[in-house]
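Participant: here are the coordinates; sequence isn't available:
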């Protein structure tokens, strides 16, 4: 919903595509694993990628669902070599471009406009992380679910006569990973939202009928559309 208002770092994306190399991944393929060196920065040309980490208790937490024009990978620049704490996995068949971190650092230093755009993108990404943590910590599992549904609606939503249709299929298992909880808990919480007539689900496609109620449940701060995203 409202995708035309979302900030996309078009100059950065063009830089990666122009100076990088193209790669293709099948659904379920891993792009990198925890412990791999942060060698490359990636942007998605087509498809979707989950960025996830495995918690010590064995719970998988999906921190980001990135789609076209998303940037991920070695995004901590000018800090020397590091290793990934997360893994990146293709949710669907996906095409990406990658560029080496060192090459990317050199290129953005050569262009003030691109450097400014990078700082803008990093700040938005930081704010997204902070607000996700707030919703998950302050409002528990139902808060995490409502927050995720709202963010999905902003990233993939389409307004219709029935409500906001989230135009990407999300399984309950994936929803649980995005909320940091189990599939069973998500099943129960989604049933409660369905009983309250706040949402409906058909063929894994979610329609939100009362997004204002979802926002009220997490005391939504009416964040800018750039911040309230899943990527």
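Facilitator: Okay, I see it. These figures come from a predicted structure and were not determined experimentally. Numbers count the residues shown, from 1 in each chain.
Participant: rest of the way, CA atoms for contacts and neighbours
Facilitator: OK.
Participant: Report all helices and strands that the helix ranked longest in the chain contacts.
Facilitator: For the chain, the helix that runs over the most residues, judged by DSSP state H, is helix 112-138. The contact analysis (3 or more CA pairs under 8 Å, 6 or more residues apart in numbering; DSSP states H and E) places helix 112-138 against helix 10-19, helix 101-109, helix 140-156.
Participant: now, of the ones you listed, which is deepest in the fold?
Facilitator: Comparing the helices and strands packed on helix 112-138 by mean neighbour count (mean count of other CA atoms under 10 Å), helix 140-156 ranks first with a mean of 23.
Participant: Can you tell me how far residue 53 is from residue 205?
Facilitator: Distance of residue 53 to residue 205, computed by CA to CA, to the nearest Å: 25 Å.
Participant: Comparison target below:
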């Protein structure tokens, strides 16, 4: 998504920046807050907690992006829609009063276009992810997650693609709705055995991206 309008807006306004360290939470699901947060640099993870206490991961974010949903433009305080946790050594985020942000959006046509595209992409991504999780089964769900990670963190080498970010089997399980990390371990072993991936310094190295894609219903 084109972030030019958002970048220009942030450069003009000089908003305060919040810094959070590794594994620290910016927001907890259901806790009221009156700010909009935009990731400046670092990696964060969004997740929700099910009624039975299980965590379900939604996404990793590592680009300039609004990371707390905007909701309506009139409420000063809103309930955080999900947990936001830092996954890199540290992360820096712009902190903006949400009512002020909405006023600025309403006065800036380019920002309005950005927000429309933001919601559209979020909706399409959510629908696609739900479809993939329902249709692919556990094996396909893990392959889908590996493919998503390659999209966000992949570095191409002559003999494959390194996912330059440490992701545990437990985290992959939480992304895929799989109860036990041991199930992901078995699937990862199968992918290693068939030559699709290998591990390098605790990071996933994709040796054959086509073998990963063959197990995904796009």
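Facilitator: Sure thing, it's come through. In this text, all values refer to a predicted model and were calculated from it rather than measured experimentally.
Participant: Could you export the helices and strands packed on helix 112-138 of structure 1 to a markdown table, including columns for distance to residue 38 of structure 1?
Facilitator: A markdown table is the format used below for these (distance: least, CA to CA, whole Å):
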| stretch | distance to residue 38 of structure 1 |
| --- | --- |
| helix 10-19 | 16 |
| helix 101-109 | 8 |
| helix 140-156 | 26 |
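Participant: Figure out which of the ones you listed is closest to residue 37 of structure 1.
Facilitator: In terms of CA to CA, the element of these nearest to residue 37 of structure 1 is helix 101-109, at 10.5 Å.
Participant: before we move on, back to that, so between residue 53 and residue 205 of structure 1, which is more surrounded?
Facilitator: residue 53 (20 against 14; other CA atoms under 10 Å).
Participant: looking at the alignment, what does the more buried one pair up with in structure 2?
Facilitator: In structure 2, residue 53 of structure 1 lines up with residue 48, judged by TM-score structural alignment.
Participant: tell me the contacts of residue 213 of structure 1?
Facilitator: residue 198 (CA atoms under 8 Å, 6 or more residues apart in numbering).
Participant: any idea what it aligns with in structure 2?
Facilitator: Looks like residue 213 of structure 1 aligns to residue 211 there (TM-score structural alignment).
Participant: Ok, residue 43 of structure 1 next?
Facilitator: Using TM-score structural alignment, residue 43 of structure 1 sits opposite residue 38 in structure 2.
Participant: following the helix or strand its match falls within, which helix or strand shows up next?
Facilitator: Secondary structure assigned from DSSP states H and E places residue 38 of structure 2 in strand 35-41. The helix or strand immediately downstream of strand 35-41 of structure 2 is strand 44-49, counting by DSSP H and E.
Participant: List the buried residues in that next one.
Facilitator: 44, 45, 46, 47, 48 (16 or more other CA atoms under 10 Å).
Participant: and if you look at stretch 32-52 of structure 2?
Facilitator: Applying 16+ other CA under 10 Å to stretch 32-52 of structure 2 flags 33-48 as buried.
Participant: So which of the buried residues of strand 44-49 of structure 2 is the closest to residue 86 of structure 2?
Facilitator: residue 44 (4.4 Å).
Participant: tell me the contacts of that closest one?
Facilitator: Contacts of residue 44 of structure 2 by CA under 8 Å, 6+ apart are 60, 61, 62, 84, 85, 86, 87, 88, 91.
Participant: Please tell me how far the nearest residue to it once chain neighbours are set aside sits from residue 153 of structure 2.
Facilitator: In space, and not counting its chain neighbours, residue 44 of structure 2 is closest to residue 86: 4.4 Å by CA to CA, 6 or more residues apart in numbering. Distance from residue 86 of structure 2 to residue 153 of structure 2, counting by CA to CA: 16 Å.
Participant: what's the answer for residue 198 of structure 2, then?
Facilitator: Residue 198 of structure 2 is 16 Å from residue 153 of structure 2, by CA to CA.
Participant: swap in residue 8 of structure 2?
Facilitator: 25 Å.
Participant: try residue 20 of structure 2
Facilitator: From residue 20 of structure 2 to residue 153 of structure 2 the distance is 21 Å (CA to CA).
Participant: Number of residues surrounding residue 134 of structure 1?
Facilitator: 16.
Participant: Counterpart of it over in structure 2?
Facilitator: Checking TM-score structural alignment: residue 134 of structure 1 goes with residue 131.
Participant: can you check residue 161 of structure 1 too?
Facilitator: Residue 161 of structure 1 maps onto residue 158 in structure 2, by TM-score structural alignment.
Participant: what number of residues lie near its match?
Facilitator: Residue 158 of structure 2: 6 neighbours (other CA under 10 Å).
Participant: sorry, back to before: tilt between the longest helix of structure 1 and helix 101-109?
Facilitator: 120 degrees (axes from the mean of the first three to the mean of the last three CA atoms, to 10 degrees).
Participant: And helix 112-138 of structure 1, what's buried?
Facilitator: 114-115, 117-118, 121, 124, 128-129, 131-132, 134-136.
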